[in-house]
Structure formats: structure tokens, C-alpha cells
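Enquirer: generate coordinates for the sequence data below:
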Amino acid sequence: MKKYVAELIGTFWLVLGGCGSAVLAANFGGDGNPFGIAFVGVSLAFGLTVLTMAYAVGHISGGHFNPAVSFGLWAGKRFPSSELLPYIIAQVVGAILAGLIILIIASGADGFALTGSNPLATNGYGSHSPGGYSLLSALITEIIMTFIFLIIILGSTDRRAPAGFAPIPIGLGLTLIHLISIPVTNTSVNPARSTGVALFSGNIEIIGQLWLFWFAPILGAVLAGYLYYSYFAESSSPSVEDMEN
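Expert: This next block holds a predicted model:
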């Protein structure tokens, strides 16, 4: 049970820190205000949430905080299939709680409304893409970004990699992913993150687009996991059976 609680808290922090910074601080004070962190600051916020929680509870649960990461580690023979569903449930619950907290806090400001293309820092394509990008652009972006994210995770946590440093490249990798893809999809690479805020967005179209932000990240993650295990992993790497024992 400790693992599931750790995943819930870690995902809660990821969504609260990342999406919360986008809703509360990205455009604080209006355009041109020096106190607004803009999308560069939001990108950094997402990276910092993963870095801090990976060090805080990664030794308890592995620090997934993302259903796509769990699937990618499973495909890479680093995670048992029996743990997939409880991990995903914990991650989604943590994300939903964070989405609710963001809505409650944001509603305390005069003039707050769930308007615009991406209310509550939701993800989307077409009219719900920050830059107006198409479904195909969003699909390709989310697959590739999650693929690379899992390669970073699998490589930095490989037992041949320097020990103890994995959260740093993982956090910086997620920052870079956001710097690239916020204009396209508002950056998901994480089905729980997308779901947690979409449910409170008040927009049925955004909820209807959630399928892409489950399908594409999981596909990209599974492809990365399979590639890493079949091509980059040591032949003597521990199997899932070894992990369970």
C-alpha cells in the first residue's frame, strides 16, 4: 500500500505543480508583467515536480507518477504486469485530487472563468491546441515525446548508469519536452495529468479528446520500453520474475 500512496502523492504534486503553475502563475498580472512565469516557467515547473518527487518517494514506488511510464517500464521488463492497474488507479486519483485543488484555488480570484482553448491547463488538439495544431500533429508529438521520455527514464535508471542521479535527467528531460510541445498539445505525455484537469474543465470537447492523451503516450512508452529491452539492455538484466522475488 505504501507504493500506491507514494504514486498518488507524486502524481498529485506533478499536476498541482505543473498545471497549477500554468493556471495561477503563467500569466500573473497580465501580458508583459515580469512576475508571470510564461510557458518557460511552466516547463520548468513540470520538470521540478518530477525531480523533487523522484528523490522524495522514488525509493518507495519507483517514481512513475504517470500511467505511460508504468506501461513503458512494463514493456521494458522493469515492472510486473500485476502492479499496472493499482499504480494507474493511484496516479489518476492523485491527478484528479490535484485538478480539484487547482480549481478551488483559482476560483478564489475575481474574474476567474473556465474559458479559452485550454482551461485549467488542459490538453487538446485542433481548437484546443494552444497553437491550433491538428489531430495528426498532436498524435505524432505525443508519441515521440513520450517515447523519448521513456528512453531517458530507462537509460538513466539502468544499473550501468551513474547511481543516484536519475531524477536530474528525467526532470530536465520533462522540462525540455514541455518547451518543445506546449504550443502543440499543451504537453501531456501523461494520461493521468490530462485526465485530472480535463474532468474539471467544464468543456465536453476537451473531455472527448482525452482518448488521444491516453493512446499516444502509452503507445510511445511501450515502443520505447520494447526497444530498450530488446536492443540496449544487458542480457543479464534482472527479469520481472526476479523483481517479484
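
Enquirer: hey, let's count contacts and neighbours off CA atoms from now on
Expert: Will do.

Enquirer: tell me which other helices or strands the helix or strand where Ala54 lies touches.
Expert: Using DSSP states H and E, the element containing Ala54 is helix 38-61. Counting contacts by 3 or more C-alpha pairs under 8 Å, 6 or more residues apart in numbering; DSSP states H and E, helix 38-61 packs against helix 2-24, helix 167-185.

Enquirer: would you do the same for the sequence below? I want to compare the two.
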Amino acid sequence: MLLARKLSLTRAVFYLIMQCLGAICGAAVVKGFRSSRYERLGGGANVVGHGYTRGDGLGAEIMGTFLLVYTVFSATDAKRNARDSHVPVSLNFLYFLSFSGYCYLATIPITGTGINPARSLGAAIVYNKDQAWNDHWIFWAGPFMGAALATQSNPIQGQILNFMDIIDHQ
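Expert: Below is the predicted model:
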């Protein structure tokens, strides 16, 4: 949202800090209620899955976050919604559900679906075992890179759609 200029830097930093604190509290609550299962399942901490490389994990996080953020921007784009006003609202919702579902399901075996750095941090801090920290950078770098790519490609999509509208009206 910061890169899309929909949030100020101050607000973005505040949201980031609050999301991280919320994730830490959430992970602690889960550990408190389900401690035996929590430990057995690795505390929900994201790790690169067996048989995958760090590059695979980084790529999965980039692509998963890119698809999710791109879909959100596309579904909430005011210009697109005005142009496609004849399309039912549920179609945008369907796009969002299908792509976000794909992001989560496709990345589960590779990274456990990080996509949200704050959630990954909260689980790693509360679980606090080496496996949670070994490749933790992937769960920050991947989502930030994927979101940045989606932010930059959404205006390009808008320009392409505007060009197609011009051609259609001629």
C-alpha cells in the first residue's frame, strides 16, 4: 500500500509494527491453548520444505505474494470497477478467492505459505527454534519483492486496459 501511494510512510511503519506485535500475541495465544500440538507442528513457523532450495522458497513467496496483491489491486481498482460496472460484484470476489486460494495452496509444500512477513515473524519469535530462523529472511524478502512487483505492474495493466478501451470505441 505504501508503494501504491495509498498509505503514508508513517502509517505504513505503524501498521507494520502493529501487525508484528499482533502476530506475536496471536502465536503466543495459540501456543498457550495448544502447546503440545504447537510444538509437534513446529509452532506454525515457516520453513523451506524438504526437497526445495532457498531459491524455490524465495520464488514461491515472490509469486504467491505477487498474485495475491495483484488480485487485490485489480479487484479494488476504482477505474476498473467503473468501467466494468455491468459486471457483477461477485465476479471480482470470485477472482480474489480463486487467486488467493491458489497462492496459499500452491505454496504450502514449498514454504508453508508465508506471504505475510508479520505472521512469519510472530511464529518464529514464539517458537524460537533454529529451524524457524534458518531461512527467515525469505519470508521478508519474498513478500516485499512480490508486493513491489504487483504494485508496479498494476498501473501497466490499467494503461493496457485504457488502450483497449480506446481501440474499442473507434
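
Enquirer: what's the TM-score here?
Expert: Aligned and superposed, the two chains score 0.78 in TM-score terms (TM-score structural alignment, normalised by the length of the second structure); 152 aligned residues with a C-alpha RMSD of 2.2 Å.

Enquirer: re earlier: closest one to Tyr87 of the first structure among the helices and strands packed on helix 38-61 of the first structure?
Expert: Smallest distance to Tyr87 of the first structure across these (C-alpha to C-alpha): 6.0 Å, for helix 2-24.

Enquirer: which parts of the helix holding Ala54 of the first structure are buried?
Expert: By neighbour count on 16 or more other C-alpha atoms under 10 Å, the buried set for helix 38-61 of the first structure is 38-39, 41-55, 57-58, 61.

Enquirer: so which bit of the second structure is that helix matched to?
Expert: Aligned by TM-score structural alignment, helix 38-61 of the first structure falls on no residue of the second structure.

Enquirer: picking that back up, looking at the helices and strands packed on helix 38-61 of the first structure, which one is packed in the most?
Expert: Ranked by mean neighbour count, these are led by helix 2-24 with a mean of 24 (mean count of other C-alpha atoms under 10 Å).

Enquirer: pull the residues that contact that one.
Expert: Helix 2-24 of the first structure is contacted from outside by 38-39, 41-43, 45-46, 49-50, 53-54, 57, 60-61, 63-66, 86-87, 90-99, 101-102, 106, 119-121, 192-193, 196-197, using C-alpha atoms under 8 Å, 6 or more residues apart in numbering.

Enquirer: for Ser137 of the first structure, which of the helices and strands packed on helix 38-61 of the first structure is the nearest?
Expert: Across these, Ser137 of the first structure has its closest neighbour in helix 167-185 (7.3 Å, C-alpha to C-alpha).

Enquirer: by contact count, what packs against the closest one?
Expert: helix 38-61, helix 135-156.

Enquirer: got the angle between the longest one and helix 167-185?
Expert: What it means is helix 38-61 of the first structure. If you take axes from the mean of the first three to the mean of the last three C-alpha atoms, to 10 degrees, helix 38-61 of the first structure sits at 130 degrees to helix 167-185.

Enquirer: so Ala147 of the second structure makes contact with Met63?
Expert: No. Judged on C-alpha atoms under 8 Å, Ala147 of the second structure makes no contact with Met63 at a distance of 9.2 Å.

Enquirer: any shared contact partners between those two?
Expert: Residues within reach of Ala147 of the second structure and of Met63 at once, by C-alpha under 8 Å, 6+ apart: there are none.
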